[in-house]
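Asker: How does the following fold in three dimensions:
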Amino acid sequence: MTVLATWAEIRSLYRRCQPGVFKASFTHGGLRMVWPSWVLTLAVGILLVGTWFNSQSPLQGLAAMAGALLALFGMLLARERYCAWYYRDIYARETLNRYGFLRREELLRYVLFRNALVERGFNAASIQELARIAEIAGPPPQERWVSQNLVIVMLVSAIVSLSTDVIKLTDTWIAGKGIVFVLALATVTYVVLALLDGIRSNQHRDRVIGRCLERAALDIARTQAAHRAPLASVENATTQ
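Answerer: Purely as a prediction, here's the structure:
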């Protein structure tokens, strides 16, 4: 398998190792485990209905925002609580409770990824090779964007200033409908930010996968060394 094909397979495997507990948190574990998910869902529903029927209140928007933030935080806590129960063996073996709340799911995903690699027969040496593939499969980092050049920045600033003056002379702007240009600019800004964020997210995920491969290679090597040590002691005792 080529480098690019191997890297595509590893990325796909990492995506499939996302802890899938959303549906299970509503249906598995009994009432003791599923009640937070149902209560939070009901609370969000009541909040939305209340906002819809009382949208004229000046404080309703602020209350809805505060309620939504609290509900989001509650959902994160409920998800973490359910993950700690659903994957309790992994949490106990890897001592994930000693890590920060926001890192536990990331570390849990790493453990699932490492276990998936082991199930497919990868050893420490082969995983180390995969880590090397993760380094060279992506494009090299770009040191500096052309748009960051001082001359380009000055030219773009001049174009923006002149464009603003031209827009202010249009019939649409004079008629008091300049919001059209503002909305158009806001839409373009949102699209550009979404694209750049997607690119940065993909690059960050690739670096995370590379780091996970390095961890997995070290973990498996240490586990194999720990298993070989008692066997060596037994063999020495037998020969003596």
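Asker: CA atoms for contacts and neighbours, from now on please.
Answerer: Will do.
Asker: Pull the number of nearby residues for A216.
Answerer: By other Cα atoms under 10 Å, the residues close to A216 number 24.
Asker: Identify the residues contacting it.
Answerer: Listed by Cα atoms under 8 Å, 6 or more residues apart in numbering, the contact set of A216 reads 114, 124, 127.
Asker: what's the spacing between it and I10?
Answerer: To I10, A216 is 13 Å away according to Cα to Cα, to the nearest Å.
Asker: Put together CSV for the contacts of A216, with neighbour count, distance to T27 and secondary structure on each row.
Answerer: Formatted as CSV, those follow (neighbours: other Cα atoms under 10 Å; distance: Cα to Cα, whole Å; DSSP: H, G, I helix; E, B strand; the rest coil):
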residue, neighbour count, distance to T27, secondary structure
R114, 22, 27, helix
A124, 21, 38, helix
I127, 22, 36, helix
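Asker: Show me the helices in this structure, by range?
Answerer: 3-16, 24-27, 31-53, 60-86, 88-94, 104-119, 124-137, 150-168, 171-174, 179-239 (DSSP state H).
Asker: just checking, what packs against the third one?
Answerer: By that I understand helix 31-53. helix 24-27, helix 60-86 (3 or more Cα pairs under 8 Å, 6 or more residues apart in numbering; DSSP states H and E).
Asker: Make TSV out of those and add distance to D171 and mean neighbour count.
Answerer: Below are the helices and strands packed on helix 31-53 laid out as TSV (distance: least, Cα to Cα, whole Å; neighbours: other Cα atoms under 10 Å):
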stretch	distance to D171	mean neighbour count
helix 24-27	57	17
helix 60-86	36	16
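Asker: want to try a markdown table for the ones you listed, with distance to H227 as columns?
Answerer: A markdown table is the format used below for those (distance: least, Cα to Cα, whole Å):
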| stretch | distance to H227 |
| --- | --- |
| helix 24-27 | 35 |
| helix 60-86 | 28 |
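Asker: closest one to I167 among these?
Answerer: helix 60-86 (34.1 Å; Cα to Cα).
Asker: And the closest one, what does it pack against?
Answerer: Right, helix 60-86 is packed against helix 31-53 by 3+ Cα pairs under 8 Å, 6+ apart.
Asker: quick one: buried residues of the helix it packs on?
Answerer: 33-37, 40, 44, 47, 51 (16 or more other Cα atoms under 10 Å).
Asker: what about that helix, distance to the chain center?
Answerer: Chain-centre distance of helix 31-53: 25 Å, with Cα atoms, centre = their mean, to the nearest Å.
Asker: That helix to helix 60-86, inter-axis angle?
Answerer: Here the directions of helix 31-53 and helix 60-86 differ by 160 degrees (axes from the mean of the first three to the mean of the last three Cα atoms, to 10 degrees).
Asker: Another sequence for comparison is provided below:
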Amino acid sequence: MKRLAQLLVVVGLAAVPALALAQPAQLAINLPGPEGPEQVVPALKILLLLTVLSLAPAILISMTSFTRIVVVLSFVRQALGTQNVPPTQVVMALSLLLTGVVMAPVAKRVGEEALDPYMAHRIDEGQAYEAARSVVSEFLLRQTREDDLTLMYEMSATEKPRAAEDVSLHLLVPAFLISELRTGFEMGFLLFLPFVLIDLIVAAILTSLGMVMVPPTMLSTPMKVLLFVVVDGWALLTRSIVVSFT
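Answerer: I've put the predicted structure just below:
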């Protein structure tokens, strides 16, 4: 066994010079280049599609009803005082589903006026984009406050157009987002009032009874949950949110 090991070592050392003199193998990967502009355009389309897909979460937040809905639902959870009930995952799921309900008419119009004609080769990419942009801008303008849109144009040092179709999308989107936050906070404030009233009544009763060591939330939270269930709060809330976009 010892001699076999020595023999293997000698053979290995003898093979080193041969390996050093050997021509190294070369690996070459040749990709055929585009032979004309017609081959470049599909690649650019794929790149554009991947870019849009990567920006899908930002588009969902900034150009749909998602922001207002999730703000209102978060306010309701805070007003009830139930900490993490319903869980954040449930709030997000409900927000996404209600966003689909609100945005369904807009998506239908985009499909009818932009996507279907483009798939049928009746219009090109530019015309499809303009048709989709017109539909989305109409929805955004309907939910955007005039003051917020004016603020965006003032900060960008750009003259505000007179016609709605001339409004720049890159200025309309932040104005829409600010308006959605304001509307969501207004609705959240109105939802907070009855629950704050319950907290005050419970605290006043406990103080009058001399039960100052009892946390008011121990009694007010079950009462708020009971009130919310009795008035069918989730149905009223979802209906109010959806109707606020009409």
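Asker: Would you pull the TM-score for this pair?
Answerer: TM-score for the superposed chains, counting by TM-score structural alignment, normalised by the length of the first structure: 0.24, backed by 90 aligned residues with a Cα RMSD of 5.3 Å.
Asker: related to what we said a few turns ago, quick one: closest of the helices and strands packed on helix 31-53 of the first structure to S161 of the first structure.
Answerer: Nearest of these (Cα to Cα): helix 60-86, 36.4 Å.
Asker: what's the angle between that closest one and helix 104-119?
Answerer: Using the same axes, to 10 degrees, the direction of helix 60-86 of the first structure lies 40 degrees away from that of helix 104-119.
Asker: For helix 60-86 of the first structure, what is the distance to the chain centroid?
Answerer: Distance, centroid of helix 60-86 of the first structure to centroid of chain: 18 Å (Cα atoms, centre = their mean).
Asker: just stretch 189-201 of the second structure next, same as before
Answerer: Centroid separation for stretch 189-201 of the second structure versus its chain: 30 Å, with Cα atoms, centre = their mean.
Asker: What of stretch 7-18 of the second structure?
Answerer: 64 Å.
Asker: mind listing what's buried in it?
Answerer: By neighbour count on 16+ other Cα under 10 Å, the buried set for stretch 7-18 of the second structure is empty.
Asker: How about stretch 186-204 of the second structure?
Answerer: Within stretch 186-204 of the second structure, the residues scored as buried using 16+ other Cα under 10 Å are 187-188, 191-192, 195, 198-199, 202-203.
Asker: In helices, which of those residues fall?
Answerer: The members of those that map onto helices under DSSP H are 187-188, 191-192, 195, 198-199, 202-203.
Asker: Output these as JSON lines; include the columns distance to D147 of the second structure.
Answerer: JSON lines is the format used below for these (distance: Cα to Cα, whole Å):
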{"residue": "M187", "distance to D147 of the second structure": "19"}
{"residue": "G188", "distance to D147 of the second structure": "21"}
{"residue": "L191", "distance to D147 of the second structure": "25"}
{"residue": "F192", "distance to D147 of the second structure": "26"}
{"residue": "F195", "distance to D147 of the second structure": "31"}
{"residue": "I198", "distance to D147 of the second structure": "36"}
{"residue": "D199", "distance to D147 of the second structure": "36"}
{"residue": "V202", "distance to D147 of the second structure": "41"}
{"residue": "A203", "distance to D147 of the second structure": "41"}
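Asker: just the buried residues of helix 31-53 of the first structure now: which is nearest L155 of the first structure?
Answerer: Set against L155 of the first structure, the nearest of the buried residues of helix 31-53 of the first structure by Cα to Cα is T51 (47.7 Å).
Asker: What residues does that closest one make contact with?
Answerer: Contacts of T51 of the first structure were listed using Cα under 8 Å, 6+ apart, and they are 60-61, 64.
Asker: which ones are touching Q6 of the second structure?
Answerer: Contacts of Q6 of the second structure by Cα under 8 Å, 6+ apart: none found.
Asker: Can you tell me how far it is from A18 of the second structure?
Answerer: Remark: distance between Q6 of the second structure and A18 of the second structure (Cα to Cα) = 20 Å.
Asker: what do you get for L44 of the second structure?
Answerer: L44 of the second structure is 49 Å from A18 of the second structure, where distance means Cα to Cα.
Asker: Repeat that for T183 of the second structure.
Answerer: Separation of T183 of the second structure from A18 of the second structure (Cα to Cα): 79 Å.
Asker: same thing with A235 of the second structure?
Answerer: To A18 of the second structure, A235 of the second structure is 82 Å away according to Cα to Cα.
Asker: ditto for L169 of the second structure
Answerer: 68 Å.
Asker: And for K2 of the second structure?
Answerer: 26 Å.
Asker: count of residues packed around I220 of the first structure?
Answerer: I220 of the first structure has 19 neighbours, counted by other Cα under 10 Å.
Asker: nearest spatial neighbour of it, skipping sequence neighbours?
Answerer: A124 (5.6 Å; Cα to Cα, 6 or more residues apart in numbering).
Asker: A217 is in contact with the one you found, correct?
Answerer: Yes - counting by Cα atoms under 8 Å, A124 of the first structure touches A217, with 4.4 Å between them.
Asker: just checking, Y110 of the first structure touches C212?
Answerer: Yes - using Cα under 8 Å, Y110 of the first structure makes contact with C212 at a distance of 6.2 Å.
Asker: Find residues that contact each of those two.
Answerer: The contact sets of Y110 of the first structure and C212 do not overlap (Cα under 8 Å, 6+ apart).
Asker: show me the contacts for L213 of the first structure.
Answerer: Residues near L213 of the first structure by Cα under 8 Å, 6+ apart: 114, 127-128, 130-131.
Asker: actually T88 of the second structure, sorry about that
Answerer: Counting by Cα under 8 Å, 6+ apart, there are no residues that T88 of the second structure touches.
Asker: I'd like the distance between Y118 of the second structure and I59 of the second structure.
Answerer: Y118 of the second structure sits 22 Å away from I59 of the second structure when distances are taken as Cα to Cα.
Asker: The two: who's more crowded?
Answerer: Remark: of Y118 of the second structure and I59, Y118 carries more neighbours, 18 against 13, as counted by other Cα under 10 Å.
Asker: Which strand or helix spans the more buried one?
Answerer: In the assignment (DSSP states H and E), Y118 of the second structure maps to helix 116-119.
Asker: buried set for that helix?
Answerer: Buried, per 16+ other Cα under 10 Å, within helix 116-119 of the second structure: Y118.
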